[in-house]
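**Student:** Kindly return the folded structure for what I paste below:
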Amino acid sequence: MNKRKQGYLRKIPAVNDLLAMDLGQKLINDYPRQLVVEGIREVTDKLRKQILDMELKKLNKFKIKKEEILDQVKEYLVNKTSDQLKAVVNATGVVVHTNLGRSLLCDAAKEKLQQVASKYSTLEINRESGERGSRYEIVEELLTELTGAEAALVVNNNASAVLLALSSLAQGKEAIIARGQLVEIGGSFRIPDVMKQSGVKLAEVGTTNRVHLADYKRAINEKTGVLLKVHTSNYEVVGFTKEVSLKGLVELGSEHGVPVVEDLGSGILVDLTPWGLSYEPTVQDSIKAGADVVTFSGDKLLGGPQAGIIVGKKEYIDQMKTHSLNRALRVDKFTLGALEATLQEYREIENARREIPTLQMLTVSEDELKKRAEKLAAKIKKVISLQFELKVEQDISRAGGGAFPTEELTTYVIKLAHQELSAEEIAERLRLNNPPVFTRISKGNVLLDLRTLQDEDFAYIVEALDSIRG
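**Tutor:** A predicted model of the protein is given here:
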């Protein structure tokens, strides 16, 4: 090793020397001592590597200052001890944003979470007998009332719901599915993988874009366990296409004594066409069409907590309730409490549209979005520097969450540009704000989409932009 570098390495202060300084003592008072020591070692190790990697001619200007080392240690400690799961401002315009936690809970659900978190609850006890009860009874009656199904069960997400349904009804048998429905959703989750894990053999029929009832008929044999229909909620195949209706599959399944399972994916209980959206099959539609089992998510279009909801014929739901896998997939009191409160809102459609944030954001009027955009823009103009350019314009939002894949929701956005900073730099600074503000970028501009902004977000956005001075 070069002697000059050795000399610089020897100048790196020892841990105890740094701890003895006033700032070092303050850090020990504010944080656990072992964590402070860990931070010092982390920073000095990086400093050591920096010296070893540095060109000799740059060493002359290189200074090692104890105060700067401790400042870096403080930054390390702040990051180390800060919460990793943070509340954020969603200005992306994606309503059911998977990476930002999907659906927001309604006020009633938030209140129920507070109740069950701070008090004991009737999770698994029968109030009349005082004996042990079933946690699934908490929401089963509500689900059957709202969907028209005979019975219901809730597990921890929709992938689990599909896994449990297939494991219970067709393990060791075949599940017949149209080739065009072998979908992949977020996180590389694939229907064929779940089928394999459930112990069910995949039997593909038809082609990518076309499948006929005759394809299913030819595939049915003594090994057939279920007919599986998967709603392609996160994409659409258009043009020369053909698929078999759920009603057609139900009739075929009934003829051969084979249950029909439909995975609706996002799942929705309200037809949103009166508010200008495309028709999306509701859970009630599937039950009415005769599906034996229907699975869907709780935290997408339903607007509740993460959950996999299974509704259908009692004989099949009962099989799932007693299946050993159900224990591993069961939900806790928080999920059930939030889901119960969310489902209660659906007893009156207009109330659900008003109270459930996901539905409210999907159906909000263009006039309302424009008014809110102009209101926020006026607040922002008061604090941003002259280097910013700001405009209120019409744009497009997305439903997200694997729903309404081709739907373009007309929205209003605040378009921001800066004379010196790129859109990427502005977006990064907003993300690093506390709370983080997530935006989208289009044609060199940062966009703040009013569709997914809450009124309380306005102050956070104004404060975040006020801190950007170029």
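**Student:** going forward, measure contacts and count neighbours with C-alpha atoms only.
**Tutor:** Noted.
**Student:** all strands in this structure, in order from the N-terminus.
**Tutor:** 89-90, 94-96, 151-155, 174-178, 201-205, 224-230, 260-265, 293-297, 308-312, 388-400, 409-418, 437-438, 440-442, 445-449 (DSSP state E).
**Student:** Just name the most buried of these.
**Tutor:** Comparing these by mean neighbour count (mean count of other C-alpha atoms under 10 Å), strand 293-297 comes out on top with a mean of 28.
**Student:** Report all helices and strands that that one contacts.
**Tutor:** helix 158-170, strand 260-265, helix 283-288, strand 308-312 (3 or more C-alpha pairs under 8 Å, 6 or more residues apart in numbering; DSSP states H and E).
**Student:** returning to what we had before: how about the strands of the chain in TSV, adding distance to residue 193?
**Tutor:** Listed next are these as TSV, based on distance: least, C-alpha to C-alpha, whole Å:
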stretch	distance to residue 193
strand 89-90	32
strand 94-96	25
strand 151-155	19
strand 174-178	13
strand 201-205	10
strand 224-230	14
strand 260-265	15
strand 293-297	17
strand 308-312	17
strand 388-400	23
strand 409-418	33
strand 437-438	33
strand 440-442	33
strand 445-449	36
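**Student:** Quick one: residues contacting residue 421.
**Tutor:** Residue 421 makes contact with residue 470 under the criterion C-alpha atoms under 8 Å, 6 or more residues apart in numbering.
**Student:** Between the strands of the chain, which one is closest to residue 76.
**Tutor:** strand 437-438 (22.1 Å; C-alpha to C-alpha).
**Student:** before we go on, could you also do this sequence so I can check it against the first one:
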Amino acid sequence: MQTHPSDLYRKLPQVGELLHRSDFLRLQQTYSRELVAEALRSTLQELRGEINAGRHTEDSLDLELQSLSTKVAHSLRHATRPSLRPVLNATGVILQTNLGRAPLSEAAIQRIAEVARGYSNLEFDLESGERSRRDLHVERLIINVIALKSGQSPSDLAHKSAVVVNNCAAANFLALNTLAEGGEVLVSRGELVEIGGGFRVPDILRKSGAILREVGTTNRTRLSDYAAAITPQTRLILRVHRSNFRMEGFTERPALEELLDLGNRALLPVFEDQGTGCIVDLAEAGIHDESSWIQSASSDLALVACSGDKLLAGPQCGILVGSKPHLDRIRANPLFRALRVDKLTYAALEATLLAYLTATEETLPAIAMLRMPAEAIRARCVAMAERLRSTSAAMEVVETRSVVGGGTTPGASLASFAVALLPSHISETVFAANMRHLDPPVVVRIHEGRVLLDLRTIPPAEDALLTQLLRQALEPEQP
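**Tutor:** Below you'll find the predicted structure:
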């Protein structure tokens, strides 16, 4: 005889009654009573829906009720698990924007912990006991790094200043709004780029209140194009780093020195969105013709903007370096307060800049990945493949190419090696999805029907963990 739904509904216990049961009291030692109660209500509501759909008999419902605390505990773990989680990046893309770009150094992480643990002198002068400026903490370091790497002394750059905001787009917006609101900004058509997430340089420029004045053509812009476009309404000449594409063939654009000369003759500031914050010489990694932040920031440019979390290898931020009068105007802009960074960013940026000043930039993970020899990666891949020979997957060590990523070095790549896997029991796309559901998740890339794990972007200390996770994904537990 079939059990009537109303009889099954009566078997469902009350939330208040369950909260006093020993198994749910144990859950309340980890989670708040309110959270446990809400998870119970949700689980019981699911059971009511299943009963209404005719999916339960009296016996099956009894089994569900016996495992009720297990289901609620699983629900609570899922509900309280942080959404932002560490992942293992086996894609070979060093500055993977979707994965947070540059990993921070241990020194930067330690500085963050020290500053976050208590109070700090963020805007307090310990000498005078008066209020101070928060950007003073890194301004001296920024100028000293530029001086050191350009072969100058800090006194040679005494006319320069620096500020930090929350990213490079904000740095651009703030500079344009301060120096060119209501006036025209000259920019080459070939530099009107779109960056990640659909953000476009023309849109940022217009939102700043400046008027875009395009010069030249997409592939060829001459100095004469800039000169012919100058009017009494012109406030600024803008040069934009082509961050995510390379233009080849019948192309032309003036050298930065030529733009500077034109700006000096026309009494117009020249502002470069250099973008990458590159300090190290990438030629040693086989990458040539990459724009240098040091070269730009030590020049006579009125302003230079770069990102902190690209090739600078530090935290997300935007850095503006330029002449003191321009930076004083930017600091006075009310938007500067809206776009400023917090103490944790300053702490991480301090540690990152100090690595360059003390010649220990190899401690910056992104720089270490850039400099890692391909043969060292190959040896690690061979060792990992050997440890996985007993699994149910065909695998071999293959040559591949790593990329810098993050809107830098377009078209350039680094020689590398990867472990190539072909799972026997599931497709490569299902396997890649399974890897993303591990703890910690592993992000891989698929190439020509195989899963590739480029170890350039895996710290050597995590090889054993990655091997364990691969074994777990390749040999799932039998039901």
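**Student:** Once they're superposed, tell me the TM-score.
**Tutor:** For this chain pair, the superposition-based TM-score is 0.90 by TM-score structural alignment, normalised by the length of structure 1; 460 aligned residues with a C-alpha RMSD of 2.5 Å.
**Student:** circling back to that earlier point, of all the helices and strands packed on strand 293-297 of structure 1, which one is nearest residue 343 of structure 1?
**Tutor:** strand 308-312 (11.8 Å).
**Student:** List the contacts of that closest one.
**Tutor:** 143-144, 147, 149-161, 287, 291-298, 317.
**Student:** That one against structure 2, how far on average?
**Tutor:** Once fitted to structure 2, strand 308-312 of structure 1 is off its aligned match by 0.6 Å on average (mean C-alpha distance after the TM-score superposition for structure 1).
**Student:** can you tell me what part of structure 2 that strand aligns to?
**Tutor:** Per the alignment by TM-score structural alignment, strand 308-312 of structure 1 matches residues 318-322 in structure 2.
**Student:** same check, this time on stretch 405-416 of structure 1
**Tutor:** By TM-score structural alignment, stretch 405-416 of structure 1 lines up with residues 410-421 in structure 2.
**Student:** name the helices or strands packed onto the longest helix along structure 1?
**Tutor:** Longest helix of structure 1, by residue count under DSSP state H: helix 33-53. On a contact count with 3+ C-alpha pairs under 8 Å, 6+ apart, helix 33-53 of structure 1 meets helix 3-10, helix 15-20, helix 66-81.
**Student:** Surely residue 443 of structure 2 and residue 87 touch.
**Tutor:** Yes: contact criterion C-alpha atoms under 8 Å: residue 443 of structure 2 and residue 87 qualify, at 7.2 Å.
**Student:** what about the closest residue to residue 345 of structure 1 other than its chain neighbours, neighbour count?
**Tutor:** Leaving aside its sequence neighbours, residue 345 of structure 1 sits nearest to residue 352 (C-alpha to C-alpha, 6 or more residues apart in numbering; 5.0 Å). Close neighbours of residue 352 of structure 1, defined as other C-alpha atoms under 10 Å, add up to 23.
**Student:** Check the gap between residue 352 of structure 1 and residue 287 of structure 1 for me.
**Tutor:** 21 Å (C-alpha to C-alpha, to the nearest Å).
**Student:** now do residue 3 of structure 1
**Tutor:** Residue 3 of structure 1 is 80 Å from residue 287 of structure 1, by C-alpha to C-alpha.
**Student:** again with residue 415 of structure 1
**Tutor:** Counting by C-alpha to C-alpha, the gap from residue 415 of structure 1 to residue 287 of structure 1 is 44 Å.
**Student:** likewise residue 187 of structure 1?
**Tutor:** 29 Å.
**Student:** do residue 160 of structure 1 as well
**Tutor:** Where residue 287 of structure 1 is concerned, residue 160 of structure 1 sits at a distance of 20 Å (C-alpha to C-alpha).
**Student:** Looking at the two, which is more packed in?
**Tutor:** Neighbour totals were compared for residue 160 of structure 1 and residue 287, and residue 160 leads with 24 against 21 (other C-alpha under 10 Å).
**Student:** What is the aligned counterpart of the more buried one in structure 2?
**Tutor:** The alignment partner of residue 160 of structure 1 in structure 2, by TM-score structural alignment, is residue 170.
**Student:** any idea how far residue 296 of structure 2 is from that match?
**Tutor:** In terms of C-alpha to C-alpha, residue 170 of structure 2 sits 19 Å off from residue 296 of structure 2.
**Student:** Equivalent analysis for residue 343 of structure 2, please.
**Tutor:** Taking C-alpha to C-alpha, one finds residue 343 of structure 2 at 27 Å from residue 296 of structure 2.
**Student:** More neighbours: the two, which one.
**Tutor:** Taking other C-alpha under 10 Å, residue 343 of structure 2 and residue 296 do not tie; residue 296 has more neighbours (23 against 19).
**Student:** Quick check: the nearest residue to the more buried one once chain neighbours are set aside vs residue 240 of structure 2, distance?
**Tutor:** Nearest non-adjacent residue to residue 296 of structure 2, counting by C-alpha to C-alpha, 6+ apart: residue 304, 6.8 Å away. Noted for residue 304 of structure 2: a distance of 10 Å to residue 240 of structure 2, by C-alpha to C-alpha.
**Student:** okay, and the common contacts of the two?
**Tutor:** In contact with both residue 304 of structure 2 and residue 240: 272, 273, 274, using C-alpha under 8 Å, 6+ apart.
**Student:** contacting residues around the aligned partner of the second one in structure 1?
**Tutor:** If you follow residue 273 of structure 2 across to structure 1 using TM-score structural alignment, you land on residue 263. With C-alpha under 8 Å, 6+ apart as the criterion, the residues that contact residue 263 of structure 1 are 162, 228, 229, 230, 231, 294, 295, 296.
**Student:** Next, the contact list for residue 211 of structure 1, please.
**Tutor:** Residue 211 of structure 1 neighbours (C-alpha under 8 Å, 6+ apart): 178, 179, 205, 242, 243, 244.
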